[in-house]
Structure formats: C-alpha cells, structure tokens
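>>> what would the 3D arrangement of this be:
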Amino acid sequence: MPLSDTALRNAKPRNAPYKLYDAEGLFVIVTPAGGKWWRLKYRFGGKEKLLSLGTYPDTGLKEARGKRDEARKLIAQGIDPSAYRKESKAINTAAWQDQGRTFESVAREWFGKKYIAWTPGHQKKILSRLENQLFPYLGGRPFSTLDVADYLAAIQKAEARGAIETAHRLAQLCGQISRYARIVGIAKHDVAAGLTEALTPVRTKHYAAITSPSDLGHLLKAIDSYHGEPAICHALRILPYVFVRSGELRGATWKEVNFDAAEWVIPPERMKMRRPHIIPLAQQVVRLLHSMRDYSNTRSLIFPSSFSSSRCISDMGLLNALRRMGYGKEQMTVHGFRTTASTLLNEQGYNRDWIEAQLAHAERNAIRDAYNRAEYLPERRRMMQEWADYLDSLCLAHQLQ
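Reported below is the predicted structural model:
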C-alpha cells in the first residue's frame, strides 16, 4: 500500500532502523534518532543499487516520487542514475572552477563592498586577518572547491597557538565571505556556516576596573600628581570625567569641541557604532581642554604624540602611565574607566538609559535610540557635571588625608 503524508508524519523511531515502503522501489528508512531518509532501490547492470533522494520532511512525498520517476526514466534509457548524479556534480564543479574565482578574489570583492562602512582601524584589522591568516592557506584555492574541512584547517592554526578569540573572529569572517559568495552566485552553498561550533569557546574577558569610591579617590589623586608627557597627563585627567573609549579620546580633534555649548561631538566615522556621539562637557573638562591648548598649539589633534604631530598618543602610553603609578593589569585598565563610571552611576541611582546613552552603547530599537539621543541630552548634561563634582570630592578627600 503506497505511503501517505499522515503515515510519514506519524512514523515514530524504534530501537533499530526500519523501512516504510511506497511503490516502485521507493521507501523511507526511519532511524532510531528520528530521521526519515528517502531511498530508491533499483537494479542496473544486473546489480541491486540504492539511490538517496533526501530526507523527510525537507523532501516531501510528492517530491520524492518525482525524483523516483526521473531516476526510472534514466534507467529506461540505459543510464545509471547514481553515476549520472556523480557526473553532473563533477561537471558543475568544473563549471564553477572555470570562472577562476579563488578565495582571495572573492574575499577582496567582499571587502570592497563592506569597508566603506568601517572605521580605518577596523578596515586595517580585517585586511590583516585576510592577508596574514587566511590567504596563505586558502587564497589560491578555487572558491567552489572549498569545504568546511578546508576552512577549519586554516582557522584552527590560530586556535593551536592559543589565539582562541582570533580563531573565532576568523570563523566569523569566513562565514561572512561564504554567505556573500552564495548570495551573489559565486558558490552554490554556504559551507562556512557554523564554524565556531568546532572551536574552543572564548572565555569572556572583563577589563579590570576600580569600583570602590575610596580606591577611585586614591587613583584620581595619583593621576593628578602624575608628571609626564603633557598629552598623556591631560588625557588621563579628562578620561575619568568623560569615560569614552580610549580611541575616541586619543583621536579627538579641536574642531569636534564646541566650547560655547560645552559639548564634544565625536563624528560617526570615529565611533564604534558608526553614529555621532554628543558628550556634555563638565566645567572641569572645559578647563583641562583650555590648558591642553597651550601644548597642542595649532595642531588639529587635541592629544598629539610627542613623536609626530600628525599622530595621536597611543593606548600603550596611557596604560604605561597607569603602570608607573603602581596600578597593575589586575587592578585598572584604560577601558576600566567606563566600567567604573557605569557601576558607580548606577549605584547612585541615575537613570539607566541616561548612563547607557552616555556610554554610547547600542540600542536594539533604532527608533528608541534616536529618541534617547535627543531626549536625554539635558539629563546627561546634569549627570556629567554632578559626576565630575563627585570625582573631585573623592580626589580632595584623599589629598586631605
């Protein structure tokens, strides 16, 4: 009796595989794991053979019967459907190879589509991963011939040397390129999907940060007493007040600062989330910026490097200053000022949305995000001045000790 969709849906797994027959050699194997595999039994050249026709329900009953009928037509013409399938696959693969599209050519094409939306730093980072860690192993290979094992072999070289996070980044990069290739018709399948499942999980890293008011006061006193390169000193004194990302502060230019409005507007190309960010400037920050003008002179950068006026100070310069003050990597980091501010402002009862907006964290709801940026500016302005006054009080308390 031929199969029905109801019988297929209701077929339950058993301890051992079993078969459900349809007609003319078509049947389904039901596995103990619950899989339902279509097979066609036929004879060719005096031998009994099996042809895989897909899985149910991805391949429905009607589609499976259609595939069976196509196979039987080939048999009637003296053609083995299994051999025909292999030959067709080989021809298709050769056709893709004839296009001459290597992994490197496809990756560079993908990069050319995407880079315009990235910061220069991110562009350089992605290109470096491609040229130094993927192209040496995959670059010259025809794209259509690559399979998951090829991608894993390249990615796991980073994993083998202990660079687990880098391996995950490379897996994501391969996945994006493979997905692009499929969408634009360069490849038939996205074979690089899900590569991270085969990698060692990344341990979440937390930046060391001081969250005790007393310890923060001690740090602020140390920063205030620190003597070194003027740009480093001023940057470290300003950073606790504004708690932006290190690169956003170090790359600041004078044209971004509006002294009349007491605002610093970071343009989207310098922001991680690619959107402008308004930072209300407390009186203390305005004074420090005016002081910094005496050192930067006519240069466009607020914190120019002592080695080159066209380059800003480095993140390592700020970090080394903290280390010279006696703060090890387990105590405080440059990025830690963001955690410090977030923790203490939340503890003091400030509105979480104000804090998140000031940290320039991504808002999942784009409409709400635009609303927040406009609506919370007066509240953030008050919060930032009160925060600056609070920091001064902590520093003063330690100076009086």
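>>> switch to C-alpha atoms for all contacts and neighbour counts from now on
Will do.
>>> hang on, residue 246 packs against residue 315?
Yes. With contact defined as CA atoms under 8 Å, residue 246 reaches residue 315; the gap is 6.7 Å.
>>> give me the more crowded residue out of the two.
Higher neighbour count among residue 246 and residue 315: residue 246, with 19 against 15, using other CA atoms under 10 Å.
>>> distance of the more buried one relative to residue 201?
27 Å (CA to CA, to the nearest Å).
>>> also residue 107?
26 Å.
>>> and those two? Which one has more around it.
residue 107 (26 against 11).
>>> would you confirm that the more buried one contacts residue 179?
No. Taking contacts as CA under 8 Å, residue 107 lies outside contact range of residue 179: 11.0 Å.
>>> between these two, what contacts are shared?
Residues within reach of residue 107 and of residue 179 at once, by CA atoms under 8 Å, 6 or more residues apart in numbering: there are none.
>>> all strands for the protein, in order.
18-21, 26-30, 36-44, 47-56, 257-258, 263-266, 277-280 (DSSP state E).
>>> second chain to compare with the first, below:
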Amino acid sequence: MALDLLKGIEEKGLLEVASRTRQHLSNIMRHAVHQELIDTNPAANLGGVTTPPVRRHYPALPLERLPELLERIGAYHQGRELTRHAVLLMLHVFIRSSELRFARWSEIDFTNRVWTIPATREPIIGVRYSGRGAKMRMPHIVPLSEQSIAILKQIKDITGNNELIFPGAVPYCL
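Okay, here's the model as predicted:
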C-alpha cells in the first residue's frame, strides 16, 4: 500500500515529494512502534524504492566577478530600495535570510558595532518562521564593519522608527 503510494508520486515526477513522503511514513511508523501500537515498522525497508531526487549544486560566484555583482546591485532600481540594501548587507554579514528578514533594530548596537541575533524572536502574527532566531538557538553575535553600519544607517533613514529593520510592503502586527 505504501509502496503504491510512493510509486504513484514518483510516476508524476515528484521525486522530492516521494522522498519526503517516505521519510514521513517511516517516522510515523517508528513512532507507532515506540508507542507499542504496532510490533514492527512496515516502512523500515522502503529506502531505495523510489528514484532519489536530483540534487542541484549551485556554483559560487567566482571572486573575480564580485565587482560586476556589486555594480549590478548598485544599478538595481526596478524594485524596492530596501531590497538592494538587504542584498548589500547580506554580502557583509553572511547570515541566514530569515535572520535578516525578521531582524529588529533593538538587536543592533551601533556603538559597539555588533548585531546580536537572539536565540528566538517574538513571532509576528500570521508570519511563518518569524519567531526563529539564530540557527543553533543560541544568541549569535555578528560584528559589523563600517560598511555594514553605513548600510544600516541608510536603511534606518528609509524605514524610520519601525521595529523591524525590513518591515516589508505590507505592515506586520507585532
């Protein structure tokens, strides 16, 4: 029965979905065994019954093309100005996109030039993952260069006194 389900998903070309479905089935059945609802895990031997999804490895930008990237970012004016600033800041601080998207001004210490990403954040109502903080659920301290501080000050001029550094086009309820 589970094999038919997985094969049906695979036949539709949804290899990643088939792989995750197999993992979920195995986890559910393992839980049922631990809860003594069933004796054995019928999904334990489903590994390898579907074609594994094709993994794409995206190449890094060669260092010699960095000036071109910076030039293109500087010339980007089709979208929101905050988008351009966000991309520039990411190049300086190397943090996760969710850490940046849901960053608060209260996390930035301009005097000591550090950004303290908390272990967790107060979630924004109706916004998935907005309560995530640092990846390891421990405060993460990010040193801020002069360039990062300059970018943050430009962002502050745009966003004003909003609690979020990047408030988005639609205001959130905090």
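>>> TM-score for this pair?
The TM-score (TM-score structural alignment, normalised by the length of structure 2) is 0.81; 160 aligned residues with a CA RMSD of 2.0 Å.
>>> distance check, residue 169 of structure 1 against residue 273 of structure 1.
Relative to residue 273 of structure 1, and taking CA to CA, residue 169 of structure 1 is found at 18 Å.
>>> check the burial of residue 238 of structure 1 by counting its neighbours.
Quick note: residue 238 of structure 1 (other CA under 10 Å) scores 20 neighbours.
>>> and it, what pairs with it in structure 2?
In structure 2, residue 238 of structure 1 lines up with residue 89, judged by TM-score structural alignment.
>>> got a list of what that match touches?
Residue 89 of structure 2 neighbours (CA under 8 Å, 6+ apart): 148, 151, 152.
>>> residue 114 of structure 2: which of the residues you listed is nearest?
Nearest to residue 114 of structure 2 among these: residue 148, at 9.9 Å, using CA to CA.
>>> so that closest one makes contact with residue 94?
No. Counting by CA under 8 Å, residue 148 of structure 2 does not reach residue 94; the two are 11.2 Å apart.
>>> neighbour-wise, which of these two wins?
Higher neighbour count among residue 148 of structure 2 and residue 94: residue 148, with 20 against 10, using other CA under 10 Å.
>>> just tell me what residue 27 of structure 1 corresponds to in structure 2.
Aligned partner of residue 27 of structure 1 by TM-score structural alignment: none.
>>> pretty sure residue 27 of structure 1 sits against residue 39.
Yes. Residue 27 of structure 1 lies in contact with residue 39 (CA under 8 Å); the separation is 5.5 Å.
>>> helices along structure 2, start to end?
2-11, 15-34, 66-74, 81-93, 97-101, 146-159 (DSSP state H).
>>> to residue 48 of structure 2, which of these lies closest?
helix 15-34 (9.3 Å).
>>> so how much does the closest one differ from structure 1 once superposed?
With the two structures superposed, helix 15-34 of structure 2 lies on average 1.2 Å from its match in structure 1, counting by mean CA distance after the TM-score superposition for structure 1.
>>> what stretch of structure 1 does that helix fall on?
Going by TM-score structural alignment: helix 15-34 of structure 2 matches residues 164-183.
>>> how about the counterpart of residue 55 of structure 2 in structure 1, what does it touch?
The equivalent of residue 55 of structure 2 in structure 1 is residue 204 (alignment by TM-score structural alignment). Applying CA under 8 Å, 6+ apart to residue 204 of structure 1 gives no contacts.
>>> cutoff 10 Å now
residue 165 (CA atoms under 10 Å, 6 or more residues apart in numbering).
>>> from residue 356 of structure 1, how far out is it?
21 Å.
>>> same check on residue 237 of structure 1?
With CA to CA as the criterion, residue 237 of structure 1 and residue 356 of structure 1 are 22 Å apart.
>>> more neighbours: which of those two?
residue 237 (19 against 14).
>>> you'd agree the more buried one is up against residue 223?
Yes. Using CA atoms under 10 Å, residue 237 of structure 1 is in contact with residue 223, at 6.4 Å.
>>> sorry, back to before: what about the match of helix 15-34 of structure 2, distance to the chain center?
Centre-to-centre, stretch 164-183 of structure 1 and its host chain are 10 Å apart (CA atoms, centre = their mean, to the nearest Å).
>>> how about stretch 105-125 of structure 2?
Computed by CA atoms, centre = their mean, the chain-centroid distance of stretch 105-125 of structure 2 equals 17 Å.
>>> cool, stretch 4-20 of structure 2 as well?
So, by CA atoms, centre = their mean, the centroid of stretch 4-20 of structure 2 is 25 Å from its chain's centroid.
>>> swap in stretch 58-77 of structure 2?
21 Å.
>>> have a look at how far, on average, stretch 216-223 of structure 1 is from structure 2.
Mean for stretch 216-223 of structure 1 is 1.0 Å (mean CA distance after the TM-score superposition for structure 1).
>>> what stretch of structure 2 does that stretch fall on?
The alignment places stretch 216-223 of structure 1 over residues 66-73 of structure 2 (TM-score structural alignment).
>>> outside of the matching stretch, which residues touch it?
61, 63, 74, 75, 76, 83, 84, 85, 87, 88, 91.
>>> I'd guessed the fifth one sits against residue 84; true?
Yes. Under the contact definition of CA under 10 Å, residue 76 of structure 2 touches residue 84, with a separation of 6.8 Å.
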